[in-house]
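sequence unknown, structure follows:
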């Protein structure tokens, strides 16, 4: 490690500890000495100047909080002495859309191997969906899953059953609790593709959810839009839809949403309504026949070369830490800039985690109308949160705070680095579809799974997911590439992390070098050459966002 502290922006009045520092230690940085008045854990911050109560703390070059008491230079910032504060924002007539386009000559002739669809999109996977219109159909999904997954070769081999059998046998032969606890059993989970009946189909995915009825009508309509986003997604070959019949989320709404996203929709789509079919046995039998026919058709698809402009990356962070904003997030921000320069699309979401950087993003919108839409969505979202007794300032989780993200503005300023530096071409409300190459802003929650679910529904065929604490989040149809902000996490949770950017913290790699490395990895994943950890473990997280109350 070349440095033990870092100033992220020249205008900051804090330094970030890159390793644990001790009270009384003298830190030399930028030609100045700082005597630490407290112990400073790695990822946390200390002041570079004396501040009086109410003074502003600047990090990433923006306001991230105000101190609640007089503090001396070298004082560590905590939840007790720093409270969230962020700059206001307004829509300006001046657009700031110029950016330093990165050199992409190393990738200009590269392609990836994907599944070409009739609408011109290209998938990084080839999946069949089974979709319920309402939670009442979830049991039928379970029946279909049991009937299809193992026989068609999509099961996952693991040693957990053998481990349980061994422990049961030990108990039955008189083992004590301490004996059970000390037993070592190696467990390995993996997919076996050799026995697949349909080798060109990556899987059958069952989008179970708890919506479709109750709530408010807007929730049902939004759910239909999300499901339509998955059915029309380039990673999907076709779908079997199960409807009860009387629910709010009517099939007619789904069909309208499908047409909105693809006016010439031609994928195989089988719709069964239980109240029309009658007996459960008849419903399941018909669903099995139709799904098998659809799988046979989907199996005819093969990977073919496609330009990198057909890649749409969703940007996500979860279990963030104090290093996320200075390693993993800016690294994928550079990856984003590279892909956009190559004609691809990128989605930056998690609106609660853009608090404090709204002005920068608003100014980067290519039109005033887009800037106004972004501002309206942000203000409306925060107002609704406050009406519910919360607010963006309550966004950091206990894990975030423990690892250095002690205000929402600190967390947000680092999270926004995922979006790189390019102009914002369009602002979308959930669950609208990405239609333009470039950087798109999508209104979603900060919740990992809800936001990832939304980004994929809007068209992301690859997701880059940064984490400092570790999270297994995945998606049913889109590969979620996990990127650690620190090497300790990469080594500790190597079974769920794909890429390490702790190399940036350790001075072994620049942000640009890491970003380029990540783009090469994305291309390999998009081509089916690498199976990411979330896919390998069958981490099929799917949670629609409910924005309304329940009636």
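In hand now; what should we look at? Bear in mind that the values here come from a model prediction, so they are computed numbers and not experimental data.

can we go C-alpha only for contacts and neighbour counts from here?
OK.

which strand or helix spans the residue nearest the centre of the chain?
By CA atoms, centre = their mean, the chain has its centre lying nearest to residue 316, at 3.2 Å. Assessed by DSSP states H and E, residue 316 sits inside strand 312-317.

contact partners of that strand?
329, 336, 344-350, 415, 418-419, 448, 451-452, 455-456, 459-467 (CA atoms under 8 Å, 6 or more residues apart in numbering).

so which of these are in strands?
345-348, 462-467 (DSSP state E).

and those residues as JSON lines, adding distance to residue 130?
JSON lines is the format used below for the ones in strands among the contacts of strand 312-317 (distance: CA to CA, whole Å):
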{"residue": "345", "distance to residue 130": "27"}
{"residue": "346", "distance to residue 130": "27"}
{"residue": "347", "distance to residue 130": "26"}
{"residue": "348", "distance to residue 130": "28"}
{"residue": "462", "distance to residue 130": "21"}
{"residue": "463", "distance to residue 130": "22"}
{"residue": "464", "distance to residue 130": "25"}
{"residue": "465", "distance to residue 130": "26"}
{"residue": "466", "distance to residue 130": "29"}
{"residue": "467", "distance to residue 130": "30"}
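
pasting the second one now:
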């Protein structure tokens, strides 16, 4: 039988409602006996004691807020009676021992990956067509229209819309309500196209609004990010479009590649429009260089690779009050399993680590990494406050509506994606993952900016937990959407890939669901299945300009 409530940590002074609770509902949970004094919605929290103004609210064993009014025992916590608060952090003696999970079932397992000459192994084999400046976006689109269909990489929708019938109804005087009530969706049979290059999983055409204007640092950072995409083992090579006069010069990109990987040897082509006599010649050269590159990319085939070669990005978005007790802990257990197997998980979204800095700092193996994490968080916080914002502004209206009423509360649950293993490296934006073990990567909390960054730092798979639902994907790295609750998984089954709602209902343990998730990740890594964001071609790509983005 499913419990009505959950106490996440023994030192917490609040509980989570797993179901809607009415006023005067008697709750018996271990040694606690509470009668609710207000309605408490599912996913929201209620007080285990009387709170005076200024009293600390503890959840996940950490400070997540302070009472702004008197809160009676059994009363729901809301944005009207609680404000964000987080503990200070210091670099101190660190505790890097941990209890490794049982990974005996995966010890000798492999996945079918693409082996690169520098020793990296990809889960995809993608060719990129990328502008160095926003002026070239139109030409990227033109190349996409020419190449995708001809080479078998375009994918039609699995539905159409009956616009003709709707127009007839409008011509016959249909009113607004009848138009809105009309079901115009027409299901279509699955459309399969034969690929010309069987070993190339796709051509990805990236668009962005950078490369010129703004500040030079933004263009330099863009080149560093693009160098990271080239270095990602999921990428076979690329065709770059240059206008010629932009800030993001070809030489800057080449220097970034050399610094990042002196042994880089993938095919890369640069086509400059200001050296072309006509647009037709320019587009023709883009197509010819890309086709030449695809011939080379197609020579690489999937071969067995150890699980230790995987780099798993850990992301969340559209979080709810269950994310921190189902989806994120399951992902965190997978993260720990991968560390035990020699792989490299990557925890990002620094604004969503506010309030848990001390526990993460204490897990850093190297004191320099611990100090760097503290410094990066401090700089980020100062920049946010300088423009009149702050980490406390991070929870979105959707987060708040579904129980995450302070940033520290949201962060404490989000950090669960990182499991409990020691932290081997703290990386700034665009820096590369090179060490096995858990890495921290400085990115915004913005979903697409963060997933873009994870792929740019080397992630070959990304798990993305969500309680509200989001279609976010990435052009080069498979994004696995993980639901925190079964209602979401059923309602948005064309977006969600994996459900952890059974942890909430008590049907599964975190460990058992994590083992099932790792099996699924190996299928995706081997190309034996595709995620919904891959199926829908959800190729989101937004470089971070290092301004304040929460």
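Thanks, I have the structure now. Note that the structure is predicted; figures quoted are calculated from it, not measured.

circling back to that earlier point, and the angle from the strand holding residue 316 of the first structure to strand 462-467?
Taking axes from the mean of the first three to the mean of the last three CA atoms, to 10 degrees, one finds strand 312-317 of the first structure and strand 462-467 inclined to each other by 10 degrees.

strand 312-317 of the first structure vs the second structure, mean deviation?
Mean deviation of strand 312-317 of the first structure from its aligned counterpart in the second structure after superposition (mean CA distance after the TM-score superposition for the first structure): 0.3 Å.

hmm, who's touching stretch 217-227 of the second structure?
Under CA under 8 Å, 6+ apart, the answer for stretch 217-227 of the second structure is 132, 210-212, 247-248, 252-254, 256-257, 260, 430, 453, 456-457, 543, 545-546.

mean deviation, it versus the first structure?
Mean for stretch 217-227 of the second structure is 0.7 Å (mean CA distance after the TM-score superposition for the first structure).

what span of the first structure is that stretch aligned with?
Using TM-score structural alignment, stretch 217-227 of the second structure corresponds to residues 218-228 of the first structure.

mind listing what's buried in that stretch?
Neighbour-count burial for stretch 218-228 of the first structure, counted by 16 or more other CA atoms under 10 Å, picks out 219-228.

quick one: the helices in the stretch 101-250 of the second structure?
137-151, 163-171, 176-181, 216-231, 250-260 (DSSP state H, counting those that start in this stretch).

tell me the average deviation of the second one from the first structure after fitting.
To tie it back to what came earlier, the one meant is helix 163-171 of the second structure. By mean CA distance after the TM-score superposition for the first structure, the fitted helix 163-171 of the second structure averages 3.9 Å away from its aligned residues in the first structure.

now that helix: buried residues?
Buried residues in helix 163-171 of the second structure (16+ other CA under 10 Å): residue 166.

drop anything exposed from the contacts of stretch 217-227 of the second structure.
132, 210-212, 247-248, 252-253, 256-257, 260, 430, 453, 456-457, 543, 545.

what sits up against stretch 251-259 of the first structure?
With CA under 8 Å, 6+ apart, stretch 251-259 of the first structure has contacts from 133, 221, 224-225, 227-229, 231-232, 243, 265.

again, only using 7 Å
Residues outside stretch 251-259 of the first structure that contact it (CA atoms under 7 Å, 6 or more residues apart in numbering): 221, 224-225, 228, 232, 265.
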